[in-house]
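With the sequence up front, the predicted model follows.
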Amino acid sequence: MTIQLPDSAGELRAYEPRATPLALDAGAPLASRVVFSAAHVVADPFADTSPDGPAAVDWDATLAFRRHLWSHGLGVAEAMDTAQRGMGLDWAGAAELIKRSAAEARAVGGRIACGVGTDQLTAVPKDLAEVRSAYEEQLALVEGTGAQAILMASRALAAVARGPEDYLDVYGHLLRQAAEPVVLHWLGPMFDPALDGYWGSADLDAATETFLEVIAEHPDKVDGIKVSLLDARREVELRRRLPKGVRCYTGDDFNYPELIAGDARGFSHALLGIFDPLGPLAAHAVRVLDQGDTDGFRALLDPTVELSRHLFQAPTRFYKTGVVFLAWLAGHQDHFAMVGGLQSSRSLPHFAKAYELADGLGLFPDPGLAEARMKQLLALYGVTR
């Protein structure tokens, strides 16, 4: 059996789906790397919503997906950009997501870390005090649930900061308050254009020095850093300069196999959006790495990079659409709707290529279901043969 898929030129061509998936059962806990999957949210498709209204979330399906990730030994990075934070999911929705997911994590013994930001500020703040207050509110909520805090980059701070000293002020204030060590997240402008010039400079070398100064002044309050710059060389150089005991969590969805594998001078842990669709395969690969088999690890993960680079292609911030699309094809949810209507953010050829690459990797537990759903989408776009 074949399926007709449109290519980038708009021409249809035959593709023969694979018949069997990868057989990847849950295994031993991951040992050599700390690995988080940044998880997506499942929209409520029956809610009467508008693109700029409050998010309507299907809580049962959303939490079921998190249990799926935990069952394979992955941690969940909650209420991050993969969950459409700031792109359909407002602070009220994120707060509810954090509380529900943290409670679920306690119930099943899953590892969870949650995003702390300033997105309750709907207008540009008057000063740094407003930014600090917004961060404090969210930090208190996350720590109150027992989850680890991830200090996310703030659009509000980027809008009012006058230079590096303002970042040192705000982050120093928050780290002194944090009850437990946090993860600092440096999200590049390819993921959010409003974060251009973060850490006080558009020069990444200068920004890196400010970032490292924050860590150096509070090493006991920093569990690690998440770097999402899609620049493997810069990440390696940065992780080599971290104080002892501070982890580097790669957020590089283009170069993650080599960064996690590492070299003689160190390696990166992982906090990745691509590990949402790759969850079971990623966990299996890390277990191979746990046995000291770097070549086996690379043999499993290297072939996934083409899919990841496809999903995260520019404009990168719309990668969430591909992630949710693959979750629908894989049977983790019954529909392809997203909060804020973001399902419309990629083209049919983009979806077709994502399906082909994911199917080729054996990511769909039921290839027949994935094929049937892909045909439903094709028919919606007028492809009937």
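Looks like it came in fine.

From now on I want contacts and neighbour counts done on CA atoms only, so please keep to that.
Noted.

which residues touch residue 235?
Residues touching residue 235, when contacts are defined by CA atoms under 8 Å, 6 or more residues apart in numbering, comprise 227, 229, 250.

for the stretch 251-385 of the chain, what spans make up the helices?
If you assign secondary structure with DSSP state H, counting those that start in this stretch, the helices in the stretch 251-385 of the chain sit at 256-261, 279-290, 294-301, 305-311, 319-329, 348-361, 367-380.

Of all those helices, which one is nearest residue 187?
Ranking the helices of the stretch 251-385 of the chain by their distance to residue 187 (criterion: CA to CA) puts helix 319-329 first, at 14.2 Å.

Run through the neighbouring helices and strands of that closest one.
With contacts defined as 3 or more CA pairs under 8 Å, 6 or more residues apart in numbering; DSSP states H and E, the packing partners of helix 319-329 are helix 305-311, helix 348-361, helix 367-380.

re earlier: so which of the helices of the stretch 251-385 of the chain comes closest to residue 106?
Judged by CA to CA, the one of the helices of the stretch 251-385 of the chain that comes nearest to residue 106 is helix 279-290, at 20.2 Å.

contact partners of that closest one?
Taking contacts as CA under 8 Å, 6+ apart, the residues outside helix 279-290 that touch it are 24-28, 30-33, 37, 69, 72-74, 261, 275, 294, 296-298, 300-301, 363.

okay, now the one to match up with it:
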Amino acid sequence: MTAPGTPASSGPGAAPRAAHPPTRSRTVFAAAHVVADPYADTGPDGPAALDWDATLAFRHHLWAQGLGVAEAMDTAQRGAGLDWTAAAELIRRTGAEARAAGGLLSCGAGTDQLPAHGATLDQVRAAYEEQLTVVEDAGARPVLLASRQLAAAATGPDDYQELYGHLLRQTARPAILHWLGPLFDPALTGYWGGTDPDAATATLLRIIAAHPDRVDGVKVSLLDADREVRLRRMLPPGVRCYTGDDFHYPELIAGDTHGHSDALLGIFDPLARRAADALRHLDTPGPRGAAAFRAALDPTVALSRHLFRAPTRHYRTGIVLLAWLAGHQSHFTMVGGLQSARSLPHLRRAHQLADALGLFPDPERAAARMRALLAVHGGQDG
């Protein structure tokens, strides 16, 4: 494992450039998980310890498929074991790897260096600015992460408009705004200044309308396809809608006669090869390309809905399980011990669904690892 401070380019940075070009018709990011150091002497409340070689090698796997990497997002356990110190190092190292590989990179800038409660709006603003500096120094496109501290401190829509306007006026490149619904994080209930989703949409659109040249797009993770489509149709020209809907992504990416969603998705972490192959069908204009895309990606929705079922925030456990079963890492250990967040029947079903999709390069190894996991924890080994 790479020692802290070792330049990332000395290890995984030597990996080959993308084996497949990105799709021309969509901008797509896979939100990537992190690989814990299983031998680190740390506890659930201790600092995060990562296996840097395995973590960065997985980013090269995503770039090799022609996908962009969305770094330090909730899939990487932001706010769920990955502290800001580790996230900042992750952003810096992945930025170096992106430059070496020529890979597309966006990174989350939030406020998670602040205490969970009691932060003022000025402190929230300063925290965002600190993290934006790290992201922009890494050469990445910033994603302004939804902030638990802002949700707690804001008194209404005006506070969101003022704070986001301040941040957008100073970003070095257009940012992606992040709307993460309460299914993913209950602490974000009422984001944009109220619990009425129509009013929240109106606030978000006012922020974008005031700074259209500073907003690359909006990442929408509401698990509500109809609302995403309505929002998508109201965005100004040139502002993308990045679907974060892990329940309805094929139909949203395929789009309709009025437009389509781009994508920033956690489910594309385990689906990288399959998703990339499907997306290339969309480079063929017309119904034939869309039909081939849907035929390739629709069968994956059952797996995604299983991984993201309530409580949705624990989807990361299934993501990391599949990475281990697929051979991208040597163990099933997560930052903060979250490998225990899902039941054995849930994990076993995830293996069955992924195996039926042909996601494992070595199905026999995947099956053996699943049997070992079940046996160690007292489950059936068949």
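Here it is on my side, so go on. Treat the numbers as computed from the prediction; the structure is a model and nothing was measured.

one step back: between the contacts of residue 235 of structure 1, which is closest to residue 51 of structure 1?
In terms of CA to CA, no member of the contacts of residue 235 of structure 1 lies closer to residue 51 of structure 1 than residue 229, at 28.4 Å.

Please pull up the equivalent of the closest one in structure 2.
In structure 2, the residue equivalent to residue 229 of structure 1 is residue 222, according to TM-score structural alignment.

you'd agree that match is up against residue 185?
No: the pair residue 222 of structure 2 and residue 185 does not pass the contact test of CA atoms under 8 Å, sitting 10.7 Å apart.

So between the two, which is more surrounded?
Under the criterion of other CA atoms under 10 Å, the comparison of residue 222 of structure 2 against residue 185 puts residue 222 first, with 19 against 16.

which position in structure 1 aligns with residue 317 of structure 2?
The pairwise alignment with structure 1 assigns residue 317 of structure 2 to residue 321, based on TM-score structural alignment.

Relative to residue 334 of structure 1, how far out is the closest residue to its match other than its chain neighbours?
What sits nearest to residue 321 of structure 1 in space, not counting adjacent residues and going by CA to CA, 6 or more residues apart in numbering, is residue 343, at 5.5 Å. Distance from residue 343 of structure 1 to residue 334 of structure 1, counting by CA to CA, to the nearest Å: 14 Å.

Where in structure 1 does the helix or strand encompassing residue 205 of structure 2 align, residue-wise?
Assigned by DSSP states H and E, residue 205 of structure 2 belongs to helix 197-210. Per the alignment by TM-score structural alignment, helix 197-210 of structure 2 matches residues 204-217 in structure 1.

average gap between that stretch and structure 2?
Here the mean offset of stretch 204-217 of structure 1 against structure 2 after fitting is 0.5 Å, by mean CA distance after the TM-score superposition for structure 1.

Other residues contacting that stretch?
164, 168, 171-172, 197-201, 222, 238, 242-243.

List the buried residues in it.
Residues of stretch 204-217 of structure 1 classed as buried: 204, 207-208, 210-211, 214-215 (neighbour count, 16 or more other CA atoms under 10 Å).

Which residue of structure 2 is paired with residue 301 of structure 1 in the alignment?
Residue correspondence, TM-score structural alignment: residue 301 of structure 1 in this structure matches residue 297 in structure 2.

of all the helices of the stretch 251-385 of structure 1, which lies closest to residue 54 of structure 1?
helix 319-329 (18.1 Å).

picking that back up, and the helices and strands packed on helix 319-329 of structure 1: which comes nearest residue 267 of structure 1?
Taking CA to CA as the criterion, helix 305-311 is the member of those that comes nearest to residue 267 of structure 1, at 18.1 Å.

what comes up buried for stretch 286-306 of structure 1?
Applying 16+ other CA under 10 Å to stretch 286-306 of structure 1 flags 286-290, 294, 297-298, 300-301, 304-305 as buried.

what about the strands in structure 2?
Assigned by DSSP state E, the strands in structure 2 fall at 28-31, 68-71, 105-109, 141-144, 175-180, 215-221, 240-243, 262-265.

Turn those into JSON lines, including distance to residue 86 of structure 2 and mean neighbour count.
Written out in JSON lines, the entries for the strands of structure 2 read as follows (distance: least, CA to CA, whole Å; neighbours: other CA atoms under 10 Å):
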{"stretch": "strand 28-31", "distance to residue 86 of structure 2": "17", "mean neighbour count": "27"}
{"stretch": "strand 68-71", "distance to residue 86 of structure 2": "12", "mean neighbour count": "28"}
{"stretch": "strand 105-109", "distance to residue 86 of structure 2": "13", "mean neighbour count": "29"}
{"stretch": "strand 141-144", "distance to residue 86 of structure 2": "17", "mean neighbour count": "26"}
{"stretch": "strand 175-180", "distance to residue 86 of structure 2": "21", "mean neighbour count": "23"}
{"stretch": "strand 215-221", "distance to residue 86 of structure 2": "23", "mean neighbour count": "25"}
{"stretch": "strand 240-243", "distance to residue 86 of structure 2": "26", "mean neighbour count": "27"}
{"stretch": "strand 262-265", "distance to residue 86 of structure 2": "22", "mean neighbour count": "25"}
